[in-house]
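A.B. asks: quick one: sequence and predicted model below, then my questions.
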Amino acid sequence: MSTDTLAEPRTRGLQERLWEAVTGRDEQAAARLVLDAVDEGTDPEAVLLDVIAPVQARVGTEWAANRLSVAQEHAASAIAERVIAALALHPRARARATPRLGRVTVACVDQEWHALPARLLAEVLTLRGWQVDFLGAQVPTPHLIGHLHSFGADAVALSSSIPTRLPTAHAAITACQAVGVPVLVGGAAFGPDGRYARLLGADAWAPDARAAAARLADGIPVPVPAAGRQQIDDLPHLGDQEYTLVVRGRPGLVREVMSQLEDRFPAAASYTEQQREHTAQDIAHIVEYLSVALYTDDDDLFTGFMGWTAAILEARRVPAASLTPVLDVLGTELKDFPRTTRLLAGARSALEAGGPLLRSTG
């Protein structure tokens, strides 16, 4: 077997054993499994990307299907992070980690708490010979720019998993470019094809850590700073102010939907206090995704989120039909906003179409 890749049966076996360890909250077993694999000749990068990363993706899938609780998902993720830290200290990993290339700053955008994808990239880049500054989760843009001023970088790699962070990512991209540092972005927030990376003016996008490392190795041209560049320069549709007004009105919109929900969806009358709290949180997320769809002017972003939400609710035995009155109330409250009306109508039609949308987003 090559030391650079894992044979498929062995990969599946390691994945299953690691899955059992992280879902069984057995950190020692998880660490022992990973370190033994490296001792036996498996390349550390292959362990990171072919074993740990797929298991973590499975954790998210199982949570969405309501087969793992939030606490179980958090525990599994915490174990994965500590296992990665242990792997980074393995002699074979340290031997590969002598910096011989440039310097890269890896960070999650502000308010992005899903740090594991960025951590995986940081470790892969370190193994490949980059000097890496890993800043971790939710890095405020001023702090990121302060770091660049203090230590410099040949490139910044920004990670975001949640599309609602795209406006913040946009601000971070333009700020880094303004100080002459190119930005590579990655993570689910930017779309499976990188469409939002292009929309927000990132210098490069990569779908995964291997592709990101290859793109950095090829070199990303240093951007020419554009004096006074604003987000509206990239997204002229923001000039209609719909995004700003919906963001500012979000608390009131959530209250209005909650006040009308029982009349439009009678089952809500029997909700417990906890169920009402969760419902308010769900509505807030819907308005948040509506806002970012207005920011990007992308109907698919909002429609896809509503389909995913419907699938999540169904997995938790909450009828997806409860989403329709939410869209109806929002449509009434925001009837004077043309783009918003279009987004809400499209999502409502997709939900009414039913099966195919829910299956594709489950």
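C.D. replies: Received, thanks.

A.B. asks: please make it C-alpha for all contacts and neighbour counts, starting now.
C.D. replies: OK.

A.B. asks: ok, which stretches of the stretch 1-150 of the chain are strands?
C.D. replies: Using DSSP state E, counting those that start in this stretch, the strands of the stretch 1-150 of the chain run over 103-109, 131-139.

A.B. asks: quick one: closest of those strands to Arg229.
C.D. replies: With C-alpha to C-alpha, the closest approach to Arg229 among the strands of the stretch 1-150 of the chain belongs to strand 103-109: 19.4 Å.

A.B. asks: and the closest one, how far out from the chain's middle?
C.D. replies: Between the centre of strand 103-109 and the centre of its chain there are 15 Å (C-alpha atoms, centre = their mean, to the nearest Å).

A.B. asks: for Ser349, see how far away the residue in the chain sticking out farthest from the centre is.
C.D. replies: Farthest-out residue of the chain from its mean C-alpha position, per C-alpha atoms, centre = their mean: Asp263, at 35.3 Å. Asp263 sits 22 Å away from Ser349, going by C-alpha to C-alpha, to the nearest Å.

A.B. asks: longest helix of this protein?
C.D. replies: As assigned by DSSP state H, the longest helix anywhere in the chain is helix 273-296.

A.B. asks: circling back to that earlier point, mind putting the strands of the stretch 1-150 of the chain into TSV with distance to Gly304 and mean neighbour count?
C.D. replies: Below are the strands of the stretch 1-150 of the chain laid out as TSV (distance: least, C-alpha to C-alpha, whole Å; neighbours: other C-alpha atoms under 10 Å):
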stretch	distance to Gly304	mean neighbour count
strand 103-109	22	26
strand 131-139	25	19
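
A.B. asks: so can I have TSV of the ones you listed showing distance to Ile312?
C.D. replies: As requested, the strands of the stretch 1-150 of the chain are exported to TSV (distance: least, C-alpha to C-alpha, whole Å):
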stretch	distance to Ile312
strand 103-109	26
strand 131-139	25
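
A.B. asks: among those strands, which comes closest to Ala71?
C.D. replies: Ala71 lies closest, by C-alpha to C-alpha, to one member of the strands of the stretch 1-150 of the chain: strand 131-139, at 19.1 Å.

A.B. asks: put this next to the first one:
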Amino acid sequence: MTTTDTADDCAGLLWSAVRAGDEHTATDAVLEAFARGVAAEVLLLDVIAPVQRRVGAEWAANRLTVAEEHAATAINERVIAALTRALPRLEPHLGRIAVACVDGEWHALPARLLAEVLRLRGFRVDYLGAQVPTPHLITHLHRTGPDAAALSGSLATRLPVAHATITACQAAGVPVLVGGSAFGTDGRYARLLGADLWAPDARTAADHLAAGPLPLPRNGHQPIDDLPHLGDQEYTMVSRTSRLLVKALYTGLEDLLPVMRDYTEAQRRHTAEDLAHIVDFLATALYTDDRGMFTGFITWTAGVLRARGVPAAFLVPALDLLAAELRDFPRARGLITAARTDLLQVLGTGVSGTGDHHAQPHDADPGTAT
């Protein structure tokens, strides 16, 4: 049996184990494959990472609950820890890299995968974990002087924070590599936000960093230089009034759909959360000036709701109410109109939403990039 066959078998065993919540079997499967000669990097990126992506897909399809998804992710994290403990201690001979998640980003597993791959390649790695506040990250950079900062993001709604973090790192003289589904499957938001480098996955990120040091950031750079459209203040106004917008949408929907008045407390909470995600994604789409981001999120949400037996048609009046609230905001209305058109097509054909994974606001963690 080849190491490829062993890796494929291991992926199947790992999926069955995490699906069953069996940490011991999951750990044994990976460690046994390592003992049979499967490289640690292959186990990290071609076994554990695909299993984690499947966890996210199964959650979106309503075949895993949020609790089961969290348990599966926690098992994968402990499997990574067990594998790294089994490795011989490697002395770093390349540069120093700080790996962190953007503030507000709790999907830490993609960043952890990158950190471990970089260690295997010979880098000295400062892995800072999930939800790293930007001021603390900058303090760390000043204290340690790494060759680069690697920022991970899975939630598109954290892109404005990511932009500020990228700029702050560069102002500290540290080039920034970014990755993760939040930055787009083609890296479009990495380029838009002025990152020094983007990588679609951890292996590519490690290859880029191993090829040589990133160029030092340019001086005098300001976030507004990348996004002149922010001068219209639409993003600022929508983000600052998001709570009021959610309240207005919920009240308006109750008037249009009286059945909502009989919702349970849990149904009310979930509906309010869905409306908050809509407003947050609209704000982020205004920040990036990208219609596809908002349209993709709306159609993806329709698919997720349908998988849970929740009528997705309520999204149409929700968008209409949002457009009415933002009638004096031309860019916002354009985004809403485009999303409404695509949503009606999705609802009419019965096809699930087509939004990229970077659009998802929930607890799944499909990404394997930085």
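C.D. replies: Everything's here; your move. Because the structure is a prediction, the values reported are computed rather than measured.

A.B. asks: which one of the strands of the stretch 1-150 of the first structure lies nearest to Leu290 of the first structure?
C.D. replies: strand 103-109 (19.9 Å).

A.B. asks: the closest one vs the second structure, mean deviation?
C.D. replies: For strand 103-109 of the first structure, the mean deviation from the second structure after alignment is 0.4 Å (mean C-alpha distance after the TM-score superposition for the first structure).

A.B. asks: could you tell me where that strand falls in the second structure?
C.D. replies: Counting by TM-score structural alignment, strand 103-109 of the first structure pairs with residues 96-102 of the second structure.

A.B. asks: if we can go back for a sec, closest to Pro221 of the first structure out of the strands of the stretch 1-150 of the first structure?
C.D. replies: Per C-alpha to C-alpha, nearest to Pro221 of the first structure of those: strand 103-109, 13.9 Å.

A.B. asks: and the angle from that closest one to strand 131-139?
C.D. replies: With axes from the mean of the first three to the mean of the last three C-alpha atoms, to 10 degrees defining the directions, strand 103-109 of the first structure sits at 10 degrees from strand 131-139.

A.B. asks: can you name every helix or strand that strand 103-109 of the first structure contacts?
C.D. replies: Applying 3 or more C-alpha pairs under 8 Å, 6 or more residues apart in numbering; DSSP states H and E, one finds that strand 103-109 of the first structure contacts helix 116-127, strand 131-139, strand 155-159, helix 166-178.

A.B. asks: ok and it relative to strand 155-159, angle-wise?
C.D. replies: Using the same axes, to 10 degrees: strand 103-109 of the first structure against strand 155-159 is 20 degrees.

A.B. asks: give me the contact list for strand 103-109 of the first structure.
C.D. replies: By C-alpha atoms under 8 Å, 6 or more residues apart in numbering, the surrounding residues in contact with strand 103-109 of the first structure are 114-115, 118, 121-122, 130-141, 152-160, 165, 168-169, 172.

A.B. asks: which one of the helices and strands packed on strand 103-109 of the first structure is the most hemmed in?
C.D. replies: Greatest average neighbour count among these goes to strand 155-159 (a mean of 26), per mean count of other C-alpha atoms under 10 Å.

A.B. asks: which part of the second structure matches that one?
C.D. replies: Counting by TM-score structural alignment, strand 155-159 of the first structure pairs with residues 148-152 of the second structure.

A.B. asks: hmm, who's touching that stretch?
C.D. replies: Stretch 148-152 of the second structure is contacted from outside by 96-102, 108, 110-111, 169, 174-180, 213-214, 369-370, using C-alpha under 8 Å, 6+ apart.

A.B. asks: mean shift of that stretch relative to the first structure?
C.D. replies: Looks like 0.5 Å for stretch 148-152 of the second structure (mean C-alpha distance after the TM-score superposition for the first structure).

A.B. asks: contact partners for the residue positioned nearest the centre of the first structure?
C.D. replies: In the first structure, the residue lying closest to the centroid (C-alpha atoms, centre = their mean) is Ser161, at 0.5 Å. Shown in contact with Ser161 of the first structure (C-alpha under 8 Å, 6+ apart): Glu112, His114, Gly187, Ala188, Ala189, Phe190.

A.B. asks: please list which of those residues are preserved in the second structure.
C.D. replies: Compared against the second structure with both residues aligned by TM-score structural alignment, their matches' C-alpha atoms under 8 Å, the contacts of Ser161 of the first structure retain Glu112, His114, Gly187, Ala188, Ala189, Phe190.

A.B. asks: for burial, what's the neighbour tally of the fourth one?
C.D. replies: Ala188 of the first structure is flanked by 16 other residues according to other C-alpha atoms under 10 Å.

A.B. asks: repeat for the second one
C.D. replies: By other C-alpha under 10 Å, 19 other residues sit near His114 of the first structure.

A.B. asks: state the distance from it to Ala188 of the first structure.
C.D. replies: Between His114 of the first structure and Ala188 of the first structure the distance is 11 Å, computed by C-alpha to C-alpha.
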